[in-house]
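# fold the following and give me the result.
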Amino acid sequence: MSLIKENILLLPSDPVRIGFIPLIDCAPFVIAKEKGFFAHEGVDVVLSKEASWASIRDKVAFNVLDGAHMLASMPIAATLGIGTIKKAMQTSFTVSHNGNGITIGNALYDELQHYSDSSADIRSGAALKKLIDSRDHQAVPLRFAIVYPYSSHNYQLRDWLSRVGIDPDKDVQITVVPPVKMLDALKSGEIDGYCVGEPWNSLAVEQGVGHMLVTGYEIWGSTPEKVFGVSSVWAEQNEPVHLAIIRALEKACAWVDESANQPELLSILSHPDYLNSTVEQLVYGFSAIKPKGQFDWPMEAYQRFSGSEINKPLPSYALWIMAQMHRWQQLEEVPSLNDVAEQVYRKDLYYKALGLDMDDDDSWRLSSGIEPNWLEAVSSGDVRLHSEGILKGFNE
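Purely as a prediction, here's the structure:
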């Protein structure tokens, strides 16, 4: 499919195969293709709709795809060999911040009413803690879904639960469900709640089958959600093409964030080749259109796609994600956290692609005195993410 009307002459090159998951935050990849941003950079891109994050990971690892729309934590997990074969991956471009939420089904919400004095008790998880404490230990645990074990969704859900004393590994059951199947799983009672990106939280509210409790922004502040990820070998062997793709995505992200473009954006995304949804189902992920339903998103919680503070890959976030992996028993030790963060989150290539002078800011680096204890310091709560997100750093 192509909505481009004019013919654009491409530079001679093999097609670049980029995978995506049909979520709202695949928008920059779709727009870069449909509005000709890839073509204007001389790159012939073929987009491939994929069914799961595991498929994305494996196809990039085995060179079936050249790159992909990825969870921000995925290049780190692959590089460290967590949950998969060890394959060096990297990102030089952050596609989006924010967009996640935690939603529960009506049955659980109604039950929580008996354990709360206000809606704040339900949204904070305090009522859920009381409910769990009151249940028979032989009862089937409450079931929450996430999109992938090595994702912000998993870590944000676990963080939210743990803040009120709920043990995510003992008190509830956490399972993986593809985003597009979560709403049906909630309707059928297969799961009691989930942490997922939009539009699946707002759609649950609109369809009257669930209640959204909290956004990812309210848990972690503004943090990277999706990135453009590639294998490190591919990036090294195809640097001119790689840098051209970064430039095209930067232009596409700015186009996506422009409110005047959003009617056309929703029309393009709704096509069967992409999200295969109605325009009405897609309005929730974009701040220019006020969402319906009982839960109004804080403006800061919407997905953000453009600006150097959004698109620049942040090694500091790689440090934070590795600490979350350690906190939840996915990662033991790393020889050099600083080295891994710098090798995976390549802000040097971001600057090179855009023709900018590289900044000398290395304040993200952990000092030699702090680095050996960093993972444990985060796990124990001695180091926390700033309430406004990774752009503000950490609190000790």
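# okay, CA-based contacts and neighbour counts for the rest of this
Fine.
# could you find the closest non-adjacent residue to residue 330?
Distance criterion Cα to Cα, 6 or more residues apart in numbering; nearest residue to residue 330, sequence neighbours excluded, is residue 82 at 7.0 Å.
# would you indicate which residues of the longest helix anywhere in the chain are buried?
Taking DSSP state H as the criterion, the chain has its longest helix at helix 239-257. Within helix 239-257, the residues that count as buried by 16 or more other Cα atoms under 10 Å are 241-253, 255-257.
# which outside residues touch stretch 111-128?
Applying Cα atoms under 8 Å, 6 or more residues apart in numbering, the contact partners of stretch 111-128 are 130-131, 160-161, 164, 213-214.
# among those, which ones are buried?
Listed as buried from the contacts of stretch 111-128 are 130-131, 160-161, 213-214; burial here means 16+ other Cα under 10 Å.
# can you redo those as CSV with distance to residue 181 and secondary structure?
Compiled in CSV, the buried ones among the contacts of stretch 111-128 are given as follows (distance: Cα to Cα, whole Å; DSSP: H, G, I helix; E, B strand; the rest coil):
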residue, distance to residue 181, secondary structure
130, 29, helix
131, 27, helix
160, 23, helix
161, 23, helix
213, 20, strand
214, 20, strand
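# please provide the structure for the following sequence as well, for comparison with the first:
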Amino acid sequence: MVNFTSEKPSLNVGFMPLTDSAPLVVAKEYGFFERYGLDVTLEKQNSWATMRDKVCTGLLDGAQMLAPMPIASSLGLDGQRIPMITPFVLSRNGNAITLSHKWYAHLGEHRLNDGQPVSAKAIVPIVNKKAEQGEKLRLATVFPYSCHYYQLLDWLSAGGIDLNQIELIIIPPGNMIAALKAGDIDGFCVGGPWNAFAVRAQLGFTAATSSDIWNDFPEKVLGVLASWQMQNPQTCKALVHALNDACHWLESIPNRFEAAQLLSGSQYLNMDLNIIAPSLLGSCLTYKDLPPRQIKTYNQFADSESVNFNCPSLEDGSWLLEVMQKSGHLANPTHAMSQLPHIYRQDLFHEYFSVSQDLAPR
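Next up, the predicted model:
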């Protein structure tokens, strides 16, 4: 056991039942938390807003969070300003855009083929058809301040679609399938395993993944209150080291299959292995009768050749601030940029792993 003399060895850590919660589940089930003297209880959450609120009120010591969430919380974009930090990137990529199966026949020559993603240009006729009926294409994402939201906007814009013709709504990940099946939405951008679930259930098709839109951008991070880290510096260090070990364990493809089996348990995703495993193994299910796309980077957790792969770099944070401004979520980028070093704590990552500050961000 590696002992960092943790100030608070017993922790409650939140996670969402998603494929990229794998580092937390692996760290729990295979003893990585215990290796660093931590007794961690993983608490499954139903929505990102609930997760944020529980961290902010101290009901959770920390949580798996969307990469923009610590920024939004620290700047008060989603309500009360509560300083939050991330010292560690848990995963990169992992999201996908799924559209209702009823629209697949309308893609024409732009249908899925040759392992290529579908451009949003392919759905322009669908958007126009809805507009003629006085309706908008209704798409869902999981949280306003999320890579899902911004990736969906970028995908639509790249296809020349007027965003005024799109209705965007927020739905927790676990409710996406029911909404799609009921016809309440025309599609969604969400993390695994819900895209694979829609394909397996013949409810939708996967048009594009985050690897196609923002390849290797941070997706989930460890989020804790700034005050919590100051009060528990050794505990935070131990927590990050345990998660880092789990992320590197997940570099192995055979290990990922083991992780998929863990995730299928009722206390975690409570879902069939054939829905959870594909993205972990670099396979993107696309449509009911089509072969999957091979996307090696579909879920990324670590890279032994990149010492800063799990570092929450200021470069990534700055780019994210630009995206948030472009999307109308951020009015004062100058103030936000000055606060970024206090949120995306690459300095803590470098301290924890003795990484030179002069190294490239990743």
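# and the buried ones among the contacts of stretch 111-128 of structure 1, which is closest to residue 197 of structure 1?
Closest approach between those and residue 197 of structure 1, by Cα to Cα: residue 214, at 11.9 Å.
# the closest one matches what in structure 2?
Counting by TM-score structural alignment, residue 214 of structure 1 lines up with residue 208 in structure 2.
# for that match, what are its contacts?
By Cα under 8 Å, 6+ apart, the contact set of residue 208 of structure 2 is 96-98, 117-119.
# not counting sequence-adjacent ones, nearest residue to it?
The shortest distance from residue 208 of structure 2 to any non-neighbouring residue, by Cα to Cα, 6+ apart, is to residue 117 (4.9 Å).
# neighbours of the one you found, how many?
19 (other Cα atoms under 10 Å).
# what's the answer for residue 197 of structure 2, then?
Residue 197 of structure 2 has 19 neighbouring residues, counting by other Cα under 10 Å.
# translate it into the numbering of structure 1.
Structural correspondence for residue 197 of structure 2 with respect to structure 1 (TM-score structural alignment): residue 203.
# so its match is in contact with residue 281, correct?
Yes. Counting by Cα atoms under 8 Å, residue 203 of structure 1 touches residue 281, with 6.9 Å between them.
# quick one, strands of the stretch 251-362 of structure 2?
Listed in chain order, the strands found in the stretch 251-362 of structure 2 under DSSP state E, counting those that start in this stretch are 283-284, 293-294, 299-300.
# got the contact list for the second one?
Translated: strand 293-294 of structure 2. Contacts to strand 293-294 of structure 2, defined as Cα under 8 Å, 6+ apart, come from residues 115-116, 282-286.
# ok, 7 Å please
Strand 293-294 of structure 2 is contacted by residues 115, 282-286 when judged by Cα atoms under 7 Å, 6 or more residues apart in numbering.
# how close does that strand sit to structure 1?
After superposition onto structure 1, the average distance of strand 293-294 of structure 2 to its aligned residues comes to 3.8 Å, using mean Cα distance after the TM-score superposition for structure 1.
# the strands of the stretch 251-362 of structure 2: which one's closest to residue 186 of structure 2?
Among the strands of the stretch 251-362 of structure 2, the nearest to residue 186 of structure 2 by Cα to Cα is strand 283-284 (19.9 Å).
# which elements pack onto the closest one?
strand 293-294 (3 or more Cα pairs under 7 Å, 6 or more residues apart in numbering; DSSP states H and E).
# rewinding a little: with the buried ones among the contacts of stretch 111-128 of structure 1 in mind, which one is nearest to residue 39 of structure 1?
Nearest to residue 39 of structure 1, judged by Cα to Cα, of those is residue 214 at 39.6 Å.
# separation between that closest one and residue 123 of structure 1?
According to Cα to Cα, to the nearest Å, residue 214 of structure 1 stands 6 Å off from residue 123 of structure 1.
# what of residue 72 of structure 1?
Look at residue 72 of structure 1 and residue 123 of structure 1: by Cα to Cα, they are 26 Å apart.
# strands along the stretch 51-200 of structure 2, start to end?
Along the stretch 51-200 of structure 2, counting by DSSP E, counting those that start in this stretch, strands occupy 62-66, 84-93, 95-100, 137-141, 166-170, 187-191.
# need the ones you listed in JSON lines (columns: mean neighbour count).
Converted to JSON lines, the strands of the stretch 51-200 of structure 2 look like this (neighbours: other Cα atoms under 10 Å):
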{"stretch": "strand 62-66", "mean neighbour count": "25"}
{"stretch": "strand 84-93", "mean neighbour count": "28"}
{"stretch": "strand 95-100", "mean neighbour count": "26"}
{"stretch": "strand 137-141", "mean neighbour count": "23"}
{"stretch": "strand 166-170", "mean neighbour count": "16"}
{"stretch": "strand 187-191", "mean neighbour count": "29"}
